[in-house]
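Colleague: Sequence first, predicted model second:
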Amino acid sequence: MENQLQIYNTLSRKKEVFIPLRSGKVGLYVCGPTVYGKAHLGHARPAVTYDLLFRYLKHIGYKVRYVRNITDVGHLANDADEGEDKIAKKARLDELEPMEVVQIYTNDYHKNMQQLNVLPPSIEPRATGHIIEQIQTVEQILAAGYAYESNGSVYFDVEKYANDYPYGELSGRKIEDLQTNTRVLDGQDEKRSPLDFAIWKKASPEHIMRWPSKWSDGFPGWHLECTAMSCKYLGDTFDIHGGGMDLTFPHHEAEIAQAKAAHGKDAVRYWMHNNMITLNGQKMGKSLGNAISLEEFFTGEHDLLEKAYNPMTIRFFMLMAHYRSTLDFSNEALQAAEKGMERLLKAVETLDKLEAKAESTVDVKSLSGKCYEAMNDDLNSPIAIAHLFDGVKMINSIADDKASISADDLEQLKSLYSTFVFDLFGLKKAEQQGGANTEAYEHAIDLLLQLRVDAKANKDWATADKIRDELAKLGFEVKDTKDGFSWELK
């Protein structure tokens, strides 16, 4: 399966067959969160997207070094080098140390990622832990002539860079249009051009987070951290850089320019971007005031939520849409995902109860091929899921004795569903999702249905019907089988 994977490269604007720089090894860098608040649904999407990529690359045989950063300094209130550092502002408002804020929300983020069954990265560097590397990168860019010092700050010279290299190639923006549409902002006369961006910023007297440098006591620009840390851990050129589509400009565009200015070559071979999650067609995010935190999803404590949603429902909801497509939040969509996931997990349970026959009347090999074909087509998880649902019909048909499956095919089918549902899609079985409470709940339903079986054996039809009807009112579908009964929550 190696070398079959195709990835949509944002830089070339087309799907390309993925060929790693180093045989059998992949370097993957993903922009992680800025930890100044609780993680929301928008944070979950890149986490789940690149977790799927991480899992699939390992599954098809690659050794992957996955680096996902934590932004804990340098991200100002807007992208024009203005305003207060977001973490410092939160620290001031909450009367905490900045690193206290960082630790609180990093812990929350890790907890949420664990709930979503997102695998931890190989390395999770923090910007504040790599100030030396960022200062060294600033020095390299200055030495190459693509930056200048002004009043203790250092700015990247976009126009000088654009004379030698294409600027805007990732986002599709032309420097002529940027020059025309960019206005001069108050307090930015120390820049030669409003297009320039800070790679080192002199700290104002009240600024808490600062480090000594030859230019000033200051802090690195937001764009610089990813350039310095990705190259430190993955080399001057590495395979894949991922992140949200909202980071394409200016963040990733600046990363490309900084790396090329510092090292004289492109750092990244494949750029990947997941699309946004929207609410009524508008991007969901803290800055817009319409973000629902993951904690609120898991508890149901938000006015827009009809109920609490299991983390696996959130994960499956995201996998049901291609990572490059917009995903619009609604309770209806989440509840549809919940029912779809339950149907899939129920089929996995049914698989374990199937009995093999002498020969197959079902085509397991074809089903497997279609699932892998979908994943190799730029991680097309919704198509793979659709094929798995086709397989659910196959499983139910075998369970109802309307089709048969051989022992070899049964093992292949079990392996296929275990691989995709649990290893690649990262879902958990029902009993793993809810712990002891879920297990007790399932035992209670089984006990009620066993009482119904006993009532029927005693010809107590009224009690048997009452148990079935009352469970139906609660949303349970009960089926009588040759071995006793089965049930599922609709």
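Modeller: That came through, no problem.
Colleague: alpha carbons only for contacts and neighbour counts from here, please
Modeller: Noted.
Colleague: what ranges do the helices span in the stretch 201-350 of the chain?
Modeller: Remark: helices assigned in the stretch 201-350 of the chain by DSSP state H, counting those that start in this stretch are 222-234, 253-263, 294-299, 311-319, 331-351.
Colleague: residues in contact with the fourth one?
Modeller: The list of residues contacting helix 311-319 from outside it, by C-alpha atoms under 8 Å, 6 or more residues apart in numbering, reads 45, 48-49, 115-117, 298, 327, 333-334, 337-338, 341, 381-382, 425, 427-428, 433.
Colleague: can you count the residues close to F156?
Modeller: Using other C-alpha atoms under 10 Å, the number of residues around F156 comes to 28.
Colleague: Name the nearest residue to it, ignoring sequence neighbours.
Modeller: Distances taken as C-alpha to C-alpha, 6 or more residues apart in numbering place A147 nearest to F156, at 4.3 Å, with adjacent residues excluded.
Colleague: doesn't Q140 make contact with that neighbour?
Modeller: No - using C-alpha atoms under 8 Å, A147 is not in contact with Q140; the gap is 9.4 Å.
Colleague: Neighbour count for the two, which is higher?
Modeller: Between A147 and Q140, A147 has the larger neighbour count (other C-alpha under 10 Å), namely 25 against 18.
Colleague: how about that one, what does it touch?
Modeller: When contacts are counted by C-alpha under 8 Å, 6+ apart, A147 touches I141, V154, Y155, F156, D157.
Colleague: Could I get these in a markdown table, plus columns for distance to T10 and secondary structure?
Modeller: Shown next, in a markdown table, are the contacts of A147 (distance: C-alpha to C-alpha, whole Å; DSSP: H, G, I helix; E, B strand; the rest coil):
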| residue | distance to T10 | secondary structure |
| --- | --- | --- |
| I141 | 25 | helix |
| V154 | 29 | strand |
| Y155 | 26 | strand |
| F156 | 23 | strand |
| D157 | 24 | coil |
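Colleague: Please compare the first structure with the one that follows:
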Amino acid sequence: MENNLVLYNTLTRKKEKFKPLNEPFVGMYVCGPTVYSDVHLGNCRTFVSFDMIFRYLQHLGYRVRYVRNITDAGHLEGDRDEGEDKFSKKAKLEQLEPMEIVQKYTLGFHDVLRLFNTLPPSIEPTATGHISEQIEMVQQIIENGYAYERNGTVYFDVDKYTNAYDYTILTNRKLDDLLNNTRELGGQDEKQGRLDFALWIKAKPEHIMRWPSPWSIGFPGWHIECSAMSNKYLGAQFDIHGGGMDLAATHHTNEIAQSEACNHVQPAQYWMHTNMLTVNGARMSKSAGNGFLPHELFTGEHKLLTQGFSPMAVRFFMMQAHYRSTLDFSNEALIAADKGYKRLMTAIELLEKVRPNSEKASSEFEINKFKTRCYAAMDDDFNTPVLIAELFEAVRYINAAYDGKATIDADTISALKDSMHIFVSDILGLDASAETTSTDNVDDLMQIIIKIRNEAKKNKDFTTSDRIRESLNAIGIKLKDSKDDTLWNKI
């Protein structure tokens, strides 16, 4: 299959031509949420970004198997499997069974992503549903000589692994630096090396979630679940592995180590990572008090916001930044994005009302060059900001054509409708109809107001006509007149 897609590979730290292992099939694995709390905005950005990537790969004609896991087995505090189990802690606080916690927050996660108009993954496996696969993988790693058991807990032997493979290949960090930043072994520590991490953990008496294994009654380490599930559904080698950049240094590094130790091959051809979120230039975090939950953006019930924003406006805001770039949230930036989103959607509505104004003269808008530029943007590592800039060139032309200030023919109108649907709806995933509000009858109400205003204009009562326009403008509604019709949109 011919394609011009080039994507940035974290593994090699450069852009590479996309060549799937088994065209036209593409295997893509994205680390999903740990469902013990509400999904945070950083998660949303990652999943919205990979939804866009999923959409574009499908648009190019690939048959994509998109696997996004659910972490519901519980893992301990910190990347090294230490401290208190988060699921047990939450279950005790809310006086619920751990799987009630899982169900509650999994449903909440799905509800939020539906609001963002994301497509469901092809497969959404859970860690608790794949305990046997994780045990089998741990057994194979032990047999291959890269893991050891101590008192019922199984550890990955990083020192042994580094003799045969590059442990820091994903981050290009120096092994000595990792060792210097890792705590010294205590007298009771079971690990042979400071960087060793748990593949299987013997459960303490108070630990709620536990399963039998050849080594102990226990539970899997955090990292092994993704290696086991990606291997089951995509094979030992697949095309794309994705997640947030915060996962690269430890979780994804350990995934690579586990998979290579088990299968002797690098699991994914391309590693892709979304960048972090900031708020007014500062890193978003709960401790800083500047974190956002999705519903706070939608309702505006946050100390840093002056209004609420629709899920599609927030998705548009996310698409305005490249997935590998830092995304800075601020009230002003969201307001600007909201206006831009409404302007884009209004132009698409106007396009349905545009009529050819010339039978002979060719259109001023070169539709084929426009489409070529749009595809070039997406082929350049999914560069949505450049795509959006191209779309607004089309918006300017649509507005001019609607006002009779630009030449347009029937073929261009038809091609523009198709192109805007493809790039705005199919690829960027922006769909006004995906949003539901309690004001579904607003359009009917506005049509009544517009009719009254038009009657006032017809009777040359321009004072009333102007007062209606100004009053609507004062509450954030703009009227747009043409020789055939009057449209309205929120500003």
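Modeller: That came through fine. What you see is a predicted model, and the numbers here were worked out from it, not measured in a lab.
Colleague: what do A147 and Q140 of the first structure both touch?
Modeller: Counting by C-alpha under 8 Å, 6+ apart, A147 of the first structure and Q140 have no shared contacts at all.
Colleague: How about the secondary structure of G435 of the first structure?
Modeller: G435 of the first structure falls in the helix class when you classify it by DSSP: H, G, I helix; E, B strand; the rest coil.
Colleague: That one: neighbouring residues, count only.
Modeller: With other C-alpha under 10 Å as criterion, G435 of the first structure counts 10.
Colleague: try S433 of the second structure
Modeller: 8.
Colleague: Kindly report the same for C226 of the second structure.
Modeller: Neighbour tally, C226 of the second structure, other C-alpha under 10 Å: 27.
Colleague: What of Q258 of the first structure?
Modeller: 30.
Colleague: likewise the one 4 residues further on?
Modeller: Burial of A262 of the first structure is recorded as 23 neighbouring residues (other C-alpha under 10 Å).
Colleague: what sits against it?
Modeller: Listed by C-alpha under 8 Å, 6+ apart, the contact set of A262 of the first structure reads T137, V138, Q140, I141, A144.
Colleague: now it: how far from L170 of the first structure?
Modeller: A262 of the first structure is 18 Å from L170 of the first structure, where distance means C-alpha to C-alpha, to the nearest Å.
Colleague: Turn the helices of the stretch 201-350 of the first structure into JSON lines, including distance to P125 of the first structure.
Modeller: JSON lines is the format used below for the helices of the stretch 201-350 of the first structure (distance: least, C-alpha to C-alpha, whole Å):
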{"stretch": "helix 222-234", "distance to P125 of the first structure": "7"}
{"stretch": "helix 253-263", "distance to P125 of the first structure": "17"}
{"stretch": "helix 294-299", "distance to P125 of the first structure": "23"}
{"stretch": "helix 311-319", "distance to P125 of the first structure": "25"}
{"stretch": "helix 331-351", "distance to P125 of the first structure": "33"}
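Colleague: For T10 of the first structure, find the nearest of the ones you listed.
Modeller: T10 of the first structure sits nearest to helix 253-263 of all these, at 11.4 Å, using C-alpha to C-alpha.
Colleague: That closest one vs the second structure, average offset?
Modeller: Once fitted to the second structure, helix 253-263 of the first structure is off its aligned match by 0.3 Å on average (mean C-alpha distance after the TM-score superposition for the first structure).
Colleague: now that helix: how far from the chain's centre is it?
Modeller: Chain-centre distance of helix 253-263 of the first structure: 25 Å, with C-alpha atoms, centre = their mean, to the nearest Å.
Colleague: cool, and stretch 227-244 of the first structure?
Modeller: Its chain's average C-alpha position is 17 Å from that of stretch 227-244 of the first structure, according to C-alpha atoms, centre = their mean.
Colleague: ok, now which ones touch the residue lying closest to H207 of the second structure once chain neighbours are set aside?
Modeller: Once flanking residues are discounted, H207 of the second structure sits nearest to S88: 7.0 Å by C-alpha to C-alpha, 6+ apart. S88 of the second structure sits next to G74, P98, H207, I208, M209 when contact means C-alpha under 8 Å, 6+ apart.
Colleague: can these go into JSON lines with extra columns for distance to G61 of the second structure and neighbour count?
Modeller: Listed next are the contacts of S88 of the second structure as JSON lines, based on distance: C-alpha to C-alpha, whole Å; neighbours: other C-alpha atoms under 10 Å:
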{"residue": "G74", "distance to G61 of the second structure": "37", "neighbour count": "25"}
{"residue": "P98", "distance to G61 of the second structure": "41", "neighbour count": "23"}
{"residue": "H207", "distance to G61 of the second structure": "47", "neighbour count": "15"}
{"residue": "I208", "distance to G61 of the second structure": "46", "neighbour count": "18"}
{"residue": "M209", "distance to G61 of the second structure": "42", "neighbour count": "19"}
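Colleague: Can you tell me which of the contacts of A147 of the first structure is closest to D390 of the first structure?
Modeller: Set against D390 of the first structure, the nearest of those by C-alpha to C-alpha is F156 (53.6 Å).
Colleague: The closest one against W200, yeah?
Modeller: No - F156 of the first structure is beyond contact range of W200, at 9.2 Å (criterion: C-alpha under 8 Å).
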